[in-house]
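Participant: Here's my sequence, what's the structure:
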Amino acid sequence: MKELPLREAKRTLSAVVDASEHGEPTMIIGHGRPAAVILSHDEWSRLRSKIPSFVDPLLAMPALAPEDLPGRRPARIGHAGFVD
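Facilitator: Here you go, the predicted structure:
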């Protein structure tokens, strides 16, 4: 992967985008550390499709009946009305 300082990436943005469309992503370095990666939309879509949604596992859980849940003790009220 090619690395470019932010200033050079700004100056050569068209070439950076063209390179990404031909399969060569570019890491942009800002303030001495990696700041961003320019990659093609196709590659971004491919990577994004591999990341599961946070909601998917939750929706896949079986439904629980109230009797399946553990019992709870009532809250204890301490001095000045605060819960211990």
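
Participant: make it CA atoms for all contacts and neighbour counts henceforth
Facilitator: OK.

Participant: excluding its backbone neighbours, what's nearest Pro25?
Facilitator: Leu39 (4.6 Å; CA to CA, 6 or more residues apart in numbering).

Participant: Can you name the residues that contact that neighbour?
Facilitator: By CA atoms under 8 Å, 6 or more residues apart in numbering, the residues touching Leu39 are 17, 20-21, 23-26.

Participant: The residues you listed, buried ones only, as a ChimeraX selection?
Facilitator: The buried residues among the contacts of Leu39 can be selected in ChimeraX (16 or more other CA atoms under 10 Å) with this line:
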select :17,20,21,24,25,26
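
Participant: Of the contacts of Leu39, which is the nearest to Leu6?
Facilitator: Within the contacts of Leu39, proximity to Leu6 (CA to CA) peaks at Thr26, which comes in at 10.8 Å.

Participant: One more, so I can put them side by side:
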Amino acid sequence: MSTVNLKDAEAGLPELVDKAETGEFITITRHGKPVAALVPVEAAELARKAMAPRPVGLASYLKTFPDLEVERNPAPSRDVDL
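Facilitator: You can find the predicted model right below:
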């Protein structure tokens, strides 16, 4: 992981993007304090998914599974004489 101050990051952005593209994480500082990070797209997508709101309820949870097809039971839930 590299650390670079904001002024140097502005001047050398193309090179920093190339480094991030190869998998390197770059921390950008302002006045010596970390304020941002330049990361590979894959890492950003993983972080975004980890921060996504969790589904509420069993049905919502099951919908998150890829290629899951559930057939609904056509039978009535109760035996009712009409």
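
Participant: From the contacts of Leu39 of the first structure, which land in strands?
Facilitator: Thr26 (DSSP state E).

Participant: can you tell me which of the contacts of Leu39 of the first structure lies nearest to Ala9 of the first structure?
Facilitator: Among these, Thr26 lies closest to Ala9 of the first structure (CA to CA), at 8.9 Å.

Participant: Surely the closest one is in contact with Glu3?
Facilitator: Yes. Applying CA atoms under 8 Å as the test, Thr26 of the first structure and Glu3 come out as touching, 5.6 Å apart.

Participant: Please give the element, helix or strand, for Ala35 of the first structure.
Facilitator: Assigned by DSSP states H and E, Ala35 of the first structure belongs to strand 33-38.

Participant: Now do the strands in the first structure.
Facilitator: Shown for the first structure, the strands assigned by DSSP E span residues 2-5, 26-30, 33-38.

Participant: Ranking the ones you listed by mean neighbour count, which comes first?
Facilitator: Of the strands of the first structure, the one with the most neighbours on average (mean count of other CA atoms under 10 Å) is strand 26-30, at a mean of 19.

Participant: Tabulate the strands of the first structure (a markdown table), appending distance to Lys50 of the first structure.
Facilitator: Output for the strands of the first structure, formatted as a markdown table (distance: least, CA to CA, whole Å):
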| stretch | distance to Lys50 of the first structure |
| --- | --- |
| strand 2-5 | 24 |
| strand 26-30 | 21 |
| strand 33-38 | 18 |
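
Participant: Among these, which comes closest to Ile51 of the first structure?
Facilitator: Using CA to CA, the nearest of the strands of the first structure to Ile51 of the first structure is strand 33-38, at 17.6 Å.
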